[in-house]
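Trainee: sequence unavailable; structure follows:
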C-alpha cells in the first residue's frame, strides 16, 4: 500500500546548506522509489493556523519509506535542513482504492456504543 512522508516545515532562511539539501534529496529517494507529490508549493489554509508549507513524498509502501528515512544517504543530509528549517516529519500509510469513510464511521460508532 502506498505510503507518504509528510513534512510540515517553516522555512526561516535559505542558505547554501538548505540548497545543498534540496539538490541532494532526490538521489536519496531514488533507491526506494520515492517521488515528490508536493514540493515548493504555496498552501491555501482553509481552517486553523498553518504556518509554513508542506512537502509530500510518495513511496510504494511503508517499508520503503522507513528504509529511505533511515538510510545512510538521507541521514547524512538531514542536518542541512534541520539546522535551519524547523518542522515535523511523519510517515503514514495510505488507504486502499476502495476505502469507504462511511464504513470507518460505522466501526467507530459501534466501538463507541453510539
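Mentor: Looks like it arrived, so ask away. What you are looking at is a predicted structure, and each value in this text was computed from that prediction instead of being measured.

Trainee: all contacts plus neighbour counts: C-alpha atoms, from now on.
Mentor: Noted.

Trainee: which residues are contacting stretch 20-40?
Mentor: Contacts to stretch 20-40, defined as CA atoms under 8 Å, 6 or more residues apart in numbering, come from residues 53-60, 64-65, 67-68, 71, 73-74, 77-78, 80-81.

Trainee: do a quick rundown of the helices in the chain.
Mentor: With helices called from DSSP state H, the chain shows them at 16-29, 62-70, 72-82, 101-112.

Trainee: got a markdown table for those helices, with mean neighbour count too?
Mentor: Shown next, in a markdown table, are the helices of the chain (neighbours: other CA atoms under 10 Å):
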| stretch | mean neighbour count |
| --- | --- |
| helix 16-29 | 15 |
| helix 62-70 | 18 |
| helix 72-82 | 15 |
| helix 101-112 | 10 |
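
Trainee: put this next to the previous one:
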C-alpha cells in the first residue's frame, strides 16, 4: 500500500547554506526507495486553524520503503543539514486504499467507543 512522509516545516529566519545542499542531495536518497515528492514547499492555503510554514509530502510504494529511506545511511548523512536549520515535524503514514470507506470507518470507531 502506498505510504507517505509528511513534514510540517516551520519558517526559518534565513536559509542556511546547508539547507541548499540538503535540497540538492535529497532526491538521490529517495530514488532507491521509490520516493517521490508530491508536495514540496508550495504555499499552503489555510482554511481552518493555523499553519505556520510549509508542507512536504513524499510518496513511497510502502511504509517499509519509507522507513528504510529514513533510516538509510544516505539520508542520515544529510538529515542534519535541514533539521539543524529548519524546525519541523515529520511523520510516516500508510495511505488508504482505493476501496476506503469513511462510513465503514465511522462504524468501527463507533463500536469501539
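Mentor: That came through, no problem. What you see is a predicted model; the values in this text were computed from it and never measured.

Trainee: list the TM-score for the superposed pair.
Mentor: In this superposition the chains share a TM-score of 0.96, using TM-score structural alignment, normalised by the length of structure 2; 112 aligned residues with a CA RMSD of 0.7 Å.

Trainee: circling back: closest to residue 43 of structure 1 out of the helices of structure 1?
Mentor: Ranking the helices of structure 1 by their distance to residue 43 of structure 1 (criterion: CA to CA) puts helix 16-29 first, at 19.0 Å.

Trainee: which residues in structure 2 does the closest one align to?
Mentor: Alignment of helix 16-29 of structure 1 against structure 2: residues 17-30, by TM-score structural alignment.

Trainee: okay, now residue 13 of structure 1: neighbour count?
Mentor: Residues lying near residue 13 of structure 1 (other CA atoms under 10 Å) number 9.

Trainee: what sits against the closest residue to it other than its chain neighbours?
Mentor: Nearest residue to residue 13 of structure 1 in three dimensions, chain neighbours excluded: residue 84, at 6.6 Å (CA to CA, 6 or more residues apart in numbering). By CA under 8 Å, 6+ apart, the residues touching residue 84 of structure 1 are 11, 12, 13, 18.

Trainee: hmm, 10 Å instead?
Mentor: Neighbouring residues of residue 84 of structure 1 by CA atoms under 10 Å, 6 or more residues apart in numbering: 10, 11, 12, 13, 14, 15, 17, 18.

Trainee: any idea how far residue 104 of structure 1 is from residue 2 of structure 1?
Mentor: Taking CA to CA, to the nearest Å as the measure, residue 104 of structure 1 falls 19 Å from residue 2 of structure 1.

Trainee: same question, residue 64 of structure 1
Mentor: In this structure, residue 64 of structure 1 and residue 2 of structure 1 are 10 Å apart, going by CA to CA.

Trainee: overlap in contacts of the two?
Mentor: Common contacts of residue 64 of structure 1 and residue 2 (CA under 10 Å, 6+ apart): residue 58.

Trainee: residue range for stretch 59-78 of structure 2 in structure 1?
Mentor: Against structure 1, stretch 59-78 of structure 2 falls on residues 58-77 (TM-score structural alignment).

Trainee: how long is stretch 95-113 of structure 2 from one end to the other?
Mentor: 24 Å.
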